[in-house]
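Asker: predicted coordinates and the sequence they were generated for:
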Amino acid sequence: MQTNAMAPVRIWDPGVRLFHWSLVTAFVTAWLTGEDSRIVHEWAGYVVAALVVFRLVWGLVGPRYARFGQFIRSPRVIARYLSDMLKRREPRYLGHNPAGGAMIVVLLAMLAGTALTGWMYTTEAYWGVEWVEETHEFLANLLLLLVGLHIAGVLVASWVHHENLIRAMWTGKKRGPDADDVA
């Protein structure tokens, strides 16, 4: 079914958008205060953990484009999508494309691991345990790389499909589907 491609459609619900920008704020706060302000760093980490839990629940009960079943794809589908990207013939998705869906899963797992090891380090049982601190720092640094890849993917997809995905994450709206788009 082809609709007017110029008419915007609501894709990202307020829960997804609030989660996303709150997570950006909490992660940046945690990163910037890691060495200087233990209390702010820990509270930012707790906020990250709570947001990850919210997103896991929202991925099961939220609206269509928030649900994991809408954007988690098999490794074969992800590989085919990445191959199509390299050939510059990937389809436009109204929701997350297969690469974006995979990135969400990886980011959520790394955020959960970072929050868990950070919390562990505050307990008597794990205070001063070297592997906990090293794992926490490794995951936090890996997250910086992943966030960079995520931003690069958003910018590339915005350019290729001629739409501002950053604005879409603020407004919740994307351009309506064309005949070849994946809804």
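Answerer: Cool, the structure landed.

Asker: when you work out contacts or count neighbours from here on, use the C-alpha atoms and nothing else.
Answerer: OK.

Asker: residue contacts, the residue nearest to the spatial centre of the chain?
Answerer: For the chain, the residue nearest the mean C-alpha position is residue 104 (4.0 Å; C-alpha atoms, centre = their mean). Residues near residue 104 by C-alpha atoms under 8 Å, 6 or more residues apart in numbering: none.

Asker: how about the one 10 residues further on?
Answerer: The neighbourhood of residue 114, defined by C-alpha under 8 Å, 6+ apart, consists of 135-137, 139-140.

Asker: so for the helix or strand hosting the residue nearest to the centre of the chain, what gets flagged as buried?
Answerer: Taking DSSP states H and E as the definition, one finds residue 104 inside helix 98-121. By 16 or more other C-alpha atoms under 10 Å, the buried positions in helix 98-121 come out as 98-104, 107-108, 110-121.

Asker: can you check stretch 119-136 too?
Answerer: 119-121, 126, 132-133, 136.

Asker: just stretch 55-65 next, same as before
Answerer: 55-56, 58-59, 62, 64-65.

Asker: residues in contact with it?
Answerer: By C-alpha under 8 Å, 6+ apart, stretch 55-65 touches 11-13, 15-16, 19, 66-71, 95-96.

Asker: the structure to be compared is supplied as follows:
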Amino acid sequence: MRTVSSTIGAGAMPPATIKVWDPFVRIFHWSLASLFVLAYATGDEIERVHVAAGYTIAGLLAIRIVWGFVGPRHARFSSFVRPPREVLAHLRDVALLRAPRYIGHNPAGGAMIVALLVALAGMCATGYMMTTDAYWGSKAVEHVHEFLANLTVGLVVAHVVGVLIASFEHRENLVASMISGRKRAVN
């Protein structure tokens, strides 16, 4: 489905856009980002808020995993999870400024999604474990939880850098597309 909005200036037409990110993916993305910042910022200081944010993140992750199998095309894992060889080839092409443009996630973006989902799921699992009798006060579980939280911060930084590089390389605002759900239809 392509749409073209009204003309701009002296008869120039804006580029056609297509719907890429469905409302759930966009709401999930920005909710997850906000909740992670909230959980990370509150930590041990405001435990109720931290735990509530953690449980909400766990719920969002569960729904996103299901959506990765039943959601629309660009939300499905099958559309963006690529073998490591393709991810490495894509990263090489990015470094050489010759990476192809993807309408959905590129191979590196797909790998980042998987890494973030795994790190966040591990963080939720260890956070929950710390509330159980079996692991209450376990320094080992707490250290793993904190390690995963800090790893996730690093992954988020890498994700943002990747988005900025792809936005620059392909001359499109990927942040805006995650808000509107739309991307330029043609290269």
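Answerer: That came through, no problem. Everything quoted here is computed from the prediction, not taken from an experiment.

Asker: who are the packing partners of the longest helix anywhere in the first structure?
Answerer: Scanning the first structure for the longest helix, with DSSP state H as the assignment, gives helix 130-160. Judged by 3 or more C-alpha pairs under 8 Å, 6 or more residues apart in numbering; DSSP states H and E, the packing partners of helix 130-160 of the first structure are helix 98-121, helix 165-171.

Asker: what range in the second structure matches it?
Answerer: With TM-score structural alignment applied, helix 130-160 of the first structure matches the range 139-169 in the second structure.

Asker: that stretch: how far from the chain's middle?
Answerer: From the chain centre to the centre of stretch 139-169 of the second structure is a distance of 11 Å (C-alpha atoms, centre = their mean, to the nearest Å).

Asker: mean shift of it relative to the first structure?
Answerer: Its matched residues in the first structure lie on average 0.5 Å from stretch 139-169 of the second structure after superposition (mean C-alpha distance after the TM-score superposition for the first structure).

Asker: alignment lookup: the residue nearest to the centre of the first structure to the second structure.
Answerer: So residue 104 of the first structure corresponds to residue 113, using TM-score structural alignment.

Asker: so how far is residue 107 of the second structure from its match?
Answerer: 10 Å (C-alpha to C-alpha, to the nearest Å).

Asker: again with residue 36 of the second structure
Answerer: For residue 36 of the second structure relative to residue 107 of the second structure (C-alpha to C-alpha), the value is 24 Å.

Asker: where's residue 183 of the second structure, which helix or strand?
Answerer: With DSSP H and E as criterion, residue 183 of the second structure is part of strand 182-184.

Asker: for that strand, grab the matching residue range in the first structure.
Answerer: Using TM-score structural alignment, strand 182-184 of the second structure pairs with 173-175 in the first structure.

Asker: residues touching that stretch, excluding its own?
Answerer: 5-12, 94, 163, 165, 168.

Asker: just send those residues back as CSV, with secondary structure too.
Answerer: Shown next, in CSV, are those (DSSP: H, G, I helix; E, B strand; the rest coil):
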residue, secondary structure
5, coil
6, coil
7, coil
8, strand
9, strand
10, strand
11, coil
12, coil
94, coil
163, coil
165, helix
168, helix
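
Asker: and which of these is nearest to residue 80 of the first structure?
Answerer: Lowest distance from residue 80 of the first structure to the contacts of stretch 173-175 of the first structure (C-alpha to C-alpha) belongs to residue 94, with 17.9 Å.

Asker: map that closest one onto the second structure.
Answerer: In the second structure, residue 94 of the first structure lands on residue 103 (TM-score structural alignment).

Asker: distance of its match from residue 73 of the second structure?
Answerer: 11 Å.

Asker: with residue 113 of the second structure instead?
Answerer: Distance, residue 113 of the second structure to residue 73 of the second structure, by C-alpha to C-alpha: 15 Å.

Asker: check residue 128 of the second structure too.
Answerer: Here the criterion is C-alpha to C-alpha. By it, residue 128 of the second structure lies 32 Å from residue 73 of the second structure.

Asker: and the end-to-end length of stretch 161-179 of the second structure?
Answerer: End to end - C-alpha to C-alpha - stretch 161-179 of the second structure spans 18 Å.

Asker: stretch 38-55 of the second structure too?
Answerer: Span of stretch 38-55 of the second structure from end to end, C-alpha to C-alpha: 12 Å.
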